[in-house]
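Novice: Any chance you can model this:
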Amino acid sequence: MDWLRGLAIDEVWRAPDLSSLVAQQSPSASDCSAPADPAMTPVDSESRLRDSESTSRLPPDVERAEVEAWLDDHPDFTKDFFMRKATRQMIDAWLLSHAITQSLQESCLHRHATSVPGSRVTSGSVTPVRKISAHEFERGGTLKPIVSTVDGSPTFLTAPAPEPAGAGRRQRCRPRAELQLLDEKELIFELVKDICNDLDVCSLCHKILQSVSALTNADRCSLFLVRGEKESNTRHLVAQLFDVSSHSKLEETKRELRMPWGAGIAGFVAERGQTVNVADVYQDPRFNQDVDASTGYRTHSLLCMPIKDSSGEVLGVAQAVNKQGGSRFSAADEEVFASYLQFCGIGLRNAQLYERSQLENKRNEVLLDLARIIFEEQSTIERVVQRILLHALSFLQCQRCQVMLVDESCQGTFSRVFDIEADDLAAEDLESRTVPHEGRFPVNVGISGRVATTGRALNLADVYESPLFDRSVDEGSSLRHQSVLCLPIISPANRTIGVIQLVNKFGGMPFTKNDENFLEAFGIFCGISITNTHMYQKATTAVAKQEVTMEVLSYHATAPLEEAQRLQKSPVPSARCFNLDSFAFDDELLTDDDTLRACMRMFLDCGLLERFRIDQLVFCRWLVSVKKNYRAVIYHNWRHAFNVCQMMYTILKKAQWWGRLGDLECLGLLMACLCHDLDHRGTNNSFQAKVSSPLAQLYGTSTMERHHFDRCVMILNTQGVQILNNLRPEEYSRLVKVVESAILSTDLAIYFKKRGRFFQLLETGAFDWQQESCRDLLRGMLMTACDVAAIAKPWPIQRRVAKLVASEFFEQGDIEKNQLHIKPMEMMDREKKDRLPDMQVDFIDSICMPVYKAVASLSPALEPLVDAVEHNRRQWEQLSRTPSPPRQRTQ
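Specialist: Reported below is the predicted structural model:
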């Protein structure tokens, strides 16, 4: 609780009133009749709260002890306060300051550091050192590999091991005197119950030895368990419990004595699987007398037998020492001992399986913790590698950890080498140390080079016996290499991007198979994390480039202020002067400046600038910017957008729909008309899909229309042309939706989807001006009617515009034919230009005439549009019947 008190006190003193914090967690007087503390009366409680109130603003150095005492008296509040207030930094600091193991402390004594201060820890920069280490997993032998393969892909997922029956249930151990009163069958029965109900290895072994002592009348017993793997020739014996007597307790007999395989009587029995019964061990050359010398205990007689599982595999060795009342253990003792140990083998195997299942759960926790720690920091390669090194160093308990990354450009050298030693955990600059310590050196040199080039791990118990090790590395250095474990770092693309290397495991031991398994997991996480960090950095760079590009585009796409000021100062003629309110309007004689002034007149006549508090200079700059964002293509240029806006203005005026639709929707329609073809490239959606253009990849459907709308929004959000700044949030949101729906409606694919519903509403008389869905359909039909309005112009204008449209289509067809080597559509095939009249008739019948008749049915004022379309259809039909003059043959 020391760390919690330290954290909580500062939080308490930041509060304006300590009593308010107490009140938040304590029941009120109306809710509880008894005081929160049973030892305090209500009067005492109130008095203590008043004292807290009176002293809550005293300096911490005076009242710190009282606050700490109060927290001690209220553990429930303290715990709840921590759960609500503790930050990630606090937890990481606590883990760091409490998780340094004893072996690590001993290795750092010359640095007079016994723990890492938590005050320097910041979340996302320093890895908290785990309280668990890889050494804990050695108790269960070698676990199955962490990384397995499913369908050719590495995976950390493993099938959960079933929990043995009786897991977690412990039975009371009978005293020796009680056990001696039982006969042999009853003893065996008691032991079987212990084996079934106790799956903790140490506890079960202690019961086994005390029972053996009672059965054989031995002075004391010991039990050695087999560790390591037979296949890798790493088996050895570990004295799990040593010198267990009738009065010893479990905690007193725990000892981790390591014995070589085959050494001593115990080693002989484990290796051969044979029983040894000796009356005087000092007459047996196999006996190791150093044990008696170190303990001061004199061994005389010894009965040593192997413990085997059901398959005959030796799990351990049990020893009964010094037969009481006799010189040696009898044959009956051997028989009882042997029959008992058969049950022991089963119990030990179950206990080991259970222990392995527990370790498997812990290992999963390690992997989850590792994934969290690594992937929460992906800002830079340096920070990611630093966190990996710190975690690997503390978990795998070694003196040094290195990560060497292969140079991306040449693949022949290590470009960056990161190196952290155990002593560095107490270094003051550890948090800020992210720069690699070494420069470039060839990949094909030394142990790390061999791993990088071959992609295979190396585990060397003594590097001086390997020809790959360069002994000059240790010259002049305080670190002497002994054991090395080096594994490749593999990217998700199955490419070696570096190596991770551990040096000198603590205790002078070689790195085990478990260490290899865990380091392989570290390597995989490291590869994924480094790759993700590379992608993150590339994405960040791409976003930065995009922002710079957008800034440049906005600057060049926005009209200069001088042009807007010149437009604002120029006189704006009346709508009659421009003939703006006529269906027969023709822009041929107007200059570009005249078109801008005509647009201003339309918006001024509608009162939109005043209604929505749009600054006139800002509006002028917006108009000029919109015009500037149209490309110089043959037809879909600024003049086309201007004519579409003029037709929308005329329809709204003639049909008197301004009052029905409202100012906001009419403003949206006029803006949509001016912006509906922004940045048009002279090609249609089909062409964008054929060439797989960036626009086609960015937008799935209505490619060009969505691009037009995005450009419209970009201009509206550009500094200096934000004409909608004075709209209320709900008005702005509504207006943008109207503009978006209107611009997308100019896609003929969407027009065909909408018009069936619109025609049905008109035929059934269900069209309702009050319903938003009906008005949305109408706005879509009006956009199409205005977009193709050239078909409703007088015949000379119609024919001139039709030729412009055909010319633009033919240019697209030429590109498809000559560059893409595909056959263009008939309307875009220059060789089929003689069929233009027929195609125009089809265009009128399928698209134009239905929409003009539909909108005219809502207002008789629009009937002239239908008449004009019918007249132009007759003209095109007549041209289609007129035979074309024969083409002259070129010489």
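
Novice: C-alpha from now on. contacts and neighbour counts both.
Specialist: Fine.

Novice: count of neighbours near I420?
Specialist: 19 (other Cα atoms under 10 Å).

Novice: residues contacting it?
Specialist: If you count contacts by Cα atoms under 8 Å, 6 or more residues apart in numbering, I420 has them with L389, L390, L393, R400, C401, Q402.

Novice: For the helix or strand hosting it, buried residues please.
Specialist: Using DSSP states H and E, the element containing I420 is strand 413-421. By 16 or more other Cα atoms under 10 Å, the buried positions in strand 413-421 come out as T413, F414, S415, R416, V417, F418, D419, I420, E421.

Novice: compare with the first, here's sequence two:
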Amino acid sequence: MGYLYGVSLQGIFMRHPNRTSQCVSQCSILIGYLHRTSQWGYPYRDEHKIQHCFCYTSTVLTSTLAFQKEQKLKCECQALLQVAKNLFTHLDDVSVLLQEIITEARNLSNAEICSVFLLDRHSHELVAKVFDGGVVDDEILNIPDAYAHPLFYRGVDDSTGFRTRNILCFPIKNESQEVIGVAELVNKINGPWFSKFDEDLATAFSIYCGISIAHSLLYKKVNEAQYRSHLANEMMMYHMKVSDDEYTKLLSEGIQPVAAIDPNFADFTYTPRSLPEDDTSMAILSMLQDMNFINTYKMDRQTLTRWRWDLDPKHSLDPNPIPDPKYNPDPKHSLDPNPIPDPKHNPDPKHSLDPNPIPHPKYNPDPKHSLDPSPFPHPKYNPDPKHNLDTHPIPDLNITLTLNTTLTPTPFLILNMTLTLNIKGYRDPPYHNWMHAFSVSHFCYLLYKNLELSNYLEDIEIFALFISCMCHDLDHRGTNNSFQVASKSVLAALYSSEGSVMERHHFAQAIAILNSQGCNIFDHFSRKDYQRMLDLMRDIILATDLAHHLRIFKDLQKMAEVGYDPKNKQHHSLLLCLLMTSCDLSDQTKGWKTTRKIAELIYKEFFSQGDLEKAMGNRPLEMMDREKAYIPELQISFMEHIAMPIYKLLQDLFPKASELYERVASNREQWTKVSHKFTIRGLPSNNSLDFLDEDYDPQAPDPQMNGCLDAEGHPESGAE
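Specialist: Sure, this is the predicted structure:
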């Protein structure tokens, strides 16, 4: 074959000995041997001897090669079985599972680095994008030289000093053969690049990855369903029964005009907390009528004559609502502690608060959008998968509606039912209770009346804003998001990965009320309007998280600078968020006495959370610690960094809102005076709430109000 430094390299092709002459000849072995050359080269007899020898030994060699191949396949199968064992023991945590996938893939392929990227089905992009083509198109991508590939980005290597030599990317598929992720192997350790064997191994490995990830996500969905069930039971245990009087009063007296509630009811100076809580339901209806929403959305009450809610004393709320097939819905029997309907029982849907109404024939949820076996119950709502918040409604409360006529409940009756259930959905912490929700809703009404919001927003957006104000703190526990996460509560288990834990829970409870049979005030909406209404409510309620407000603050400033454009959809969304935040903080726009009283309620709630955190062994924030909180400075900081910028933006967009900003600034000055007085007199020694004692009021002394204020922010006569 050639000569090199006086040495002859001779090659001999050996064919398989069992090949027949009819078969296409195939080289099995290539033999190379060296021999010191002579003038006459190699004798023919030497070559003949070698060929004759290997006719017998070639079979042994080929058998040995086949045995080695089988051994390699056996090791591969054993390794894959061990991989399956390791992966399927970590289905309870997706993050741990992905880390295990990375470890196993690196060990199997002898790669230096491995990364896993999950595919966002909605945007069809990788969470951490690697390549635009190849694996996302269901193909394995083997790159021997990464720097020579046109799609490789060298910036990361240049900044870290790491050198990427070769890459193997392969898709991860689910049981439907849809790509759900991509694995990336970098730098083959014991070879120049990844071989065809590595590609075959990666293909087999990806099957286990896809199955394990899909089952892990399904396992997570099952756990979330259990958490939702626990929350629903907890909420049901807490709520009191709804009395006949609450409904009868709303319907028998009729809706009174807002002027009859108070002549200044539509003025920014009016203090909604001066209204007795028993009158707030009627005030909500009066505001809805004054904003013309009852007529616009056909909430007609003329067809309703007489009605009543039949709350049988036997149907009390059992504290242990665990499902049990022995449930007997016969009203003659006492309520079984396991309120799950018998399969043979088919109650009239008009007369029952069935939490799982029969799906609408037009409703065909896309199974690709949810792993939950029970997607959104309402027939007209197909939620955006990006914001999927599947919520199990409140369990059946066994409340039966008995009408004295044959008429079905009208939307107006549904509105009253929903309103009362909404009030019952609030707990009784010092601040985040129904009176706070009513105050926020009233301020939304004030914005509508005084700032002419109909010139800036659509009717459905304003309606969604008002309803969101009513629902924005449903089932608030008097603790914030960080406490839920730190305490590892059920709420944190449900929503911590998405952020805004409490806000998502508030929206979930609003949906639970709407999903209760006979309580859906949007039931007559078209499918398009229904979906838009719930999407608006979701976005508006999530906007009450101040962290969300701080994220969009620069966008709000930019909108205020360039001017509001009614044709710009983003401006609509930003304005709704700003209005919701301004409503949520509206207590700061009232008189000083109201603001001071609200601060007392807020810090009572804060200090209660701080006490819980101390009991857990954690150190609370200064504002939560009754022993360290300096309320005047905390309030001044809150006014300067949160409240005043919000109402300054509102003033820039709506010149008529200037009095709101001025009143907030005035309250900020009052807190400065309080702080100055304490600097002179010395700090209180026992309790931070002593800052709010009437003796230290910069204005006239304020007697205890017992939660009620008059329209000017003064306590009602006779209040203790």
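
Novice: what's the closest of the contacts of I420 of the first structure to E53 of the first structure?
Specialist: Of all the contacts of I420 of the first structure, E53 of the first structure sits closest to L390, with 45.3 Å by Cα to Cα.

Novice: measure the closest one to C401 of the first structure for me?
Specialist: 8 Å (Cα to Cα, to the nearest Å).

Novice: Compare these two and say which one has the larger neighbour count.
Specialist: Using other Cα under 10 Å, the more surrounded residue of L390 of the first structure and C401 is C401, with 27 against 23.

Novice: Now do the strands in the second structure.
Specialist: Using DSSP state E, the strands of the second structure run over residues 2-4, 7-15, 27-36, 111-120, 125-126, 141-143, 167-173, 179-188, 307-310, 400-403.

Novice: Of those, flag the one that's most buried.
Specialist: strand 167-173 (a mean of 25; mean count of other Cα atoms under 10 Å).

Novice: so that strand matches what in the first structure?
Specialist: Using TM-score structural alignment, none of the residues of the first structure align to strand 167-173 of the second structure.

Novice: Could you check the angle that strand makes with strand 111-120?
Specialist: 40 degrees (axes from the mean of the first three to the mean of the last three Cα atoms, to 10 degrees).

Novice: for strand 167-173 of the second structure, packing partners?
Specialist: strand 141-143, strand 179-188, helix 196-238 (3 or more Cα pairs under 8 Å, 6 or more residues apart in numbering; DSSP states H and E).

Novice: closest one to V60 of the second structure among those?
Specialist: helix 196-238 (24.1 Å).

Novice: doesn't I815 make contact with I822 of the first structure?
Specialist: No - counting by Cα atoms under 8 Å, I822 of the first structure does not reach I815; the two are 9.1 Å apart.

Novice: can you name the residues of the second structure that the helix or strand harbouring D76 of the first structure overlays?
Specialist: Per DSSP H and E, D76 of the first structure falls inside helix 75-85. Alignment of helix 75-85 of the first structure against the second structure: no match, by TM-score structural alignment.

Novice: Now check L678 of the first structure against the second structure: what is it aligned to?
Specialist: Using TM-score structural alignment, L678 of the first structure lines up with L474 in the second structure.

Novice: which residues touch its match?
Specialist: Shown in contact with L474 of the second structure (Cα under 8 Å, 6+ apart): N422, G425, Y426, R427, H505, H506, F507, Q509, A510.

Novice: do the same with S496 of the second structure
Specialist: So S496 of the second structure contacts V485 (Cα under 8 Å, 6+ apart).

Novice: State the distance from it to V490 of the second structure.
Specialist: Look at S496 of the second structure and V490 of the second structure: by Cα to Cα, they are 10 Å apart.

Novice: Excluding residues flanking it in the chain, which one is nearest the most centrally placed residue in the first structure?
Specialist: Central residue of the first structure (Cα atoms, centre = their mean): F375, 6.5 Å from the mean position. Of all residues not flanking F375 of the first structure in the chain, S529 sits nearest, at 6.5 Å (Cα to Cα, 6 or more residues apart in numbering).

Novice: wait, the one you found sits on I373?
Specialist: No - between S529 of the first structure and I373 there is no contact, the gap being 10.5 Å when judged by Cα under 8 Å.

Novice: related to what we said a few turns ago, now the strands of the second structure as JSON lines including distance to L683 of the second structure?
Specialist: As requested, those are exported to JSON lines (distance: least, Cα to Cα, whole Å):
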{"stretch": "strand 2-4", "distance to L683 of the second structure": "98"}
{"stretch": "strand 7-15", "distance to L683 of the second structure": "100"}
{"stretch": "strand 27-36", "distance to L683 of the second structure": "96"}
{"stretch": "strand 111-120", "distance to L683 of the second structure": "55"}
{"stretch": "strand 125-126", "distance to L683 of the second structure": "56"}
{"stretch": "strand 141-143", "distance to L683 of the second structure": "69"}
{"stretch": "strand 167-173", "distance to L683 of the second structure": "63"}
{"stretch": "strand 179-188", "distance to L683 of the second structure": "59"}
{"stretch": "strand 307-310", "distance to L683 of the second structure": "55"}
{"stretch": "strand 400-403", "distance to L683 of the second structure": "57"}
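
Novice: Report how many residues lie close to the residue nearest to F375 of the first structure.
Specialist: Neighbours of S529 of the first structure using other Cα under 10 Å come to 24.

Novice: Break down the stretch 701-850 of the first structure into its helices, ranges please.
Specialist: 703-716, 729-744, 748-764, 772-787, 795-818, 836-843, 849-856 (DSSP state H, counting those that start in this stretch).

Novice: So which of the ones you listed is nearest F578 of the first structure?
Specialist: Among the helices of the stretch 701-850 of the first structure, helix 795-818 sits nearest to F578 of the first structure (Cα to Cα), with 16.5 Å.

Novice: buried residues in that closest one?
Specialist: By 16+ other Cα under 10 Å, the buried positions in helix 795-818 of the first structure come out as 795, 797-799, 801-802, 805-814, 816.

Novice: quick one: that helix to the second structure mean distance?
Specialist: For helix 795-818 of the first structure, the mean deviation from the second structure after alignment is 2.0 Å (mean Cα distance after the TM-score superposition for the first structure).

Novice: Excluding its own residues, what touches that helix? List them.
Specialist: By Cα under 8 Å, 6+ apart, the list of residues contacting helix 795-818 of the first structure from outside reads 586, 633-635, 682-683, 687, 790-792, 822-825, 827-830, 871-872, 875.

Novice: Just the buried subset of those, please.
Specialist: Among those, those scoring as buried are 586, 634-635, 682-683, 687, 790-792, 824, 827-830, 871-872 (criterion: 16+ other Cα under 10 Å).
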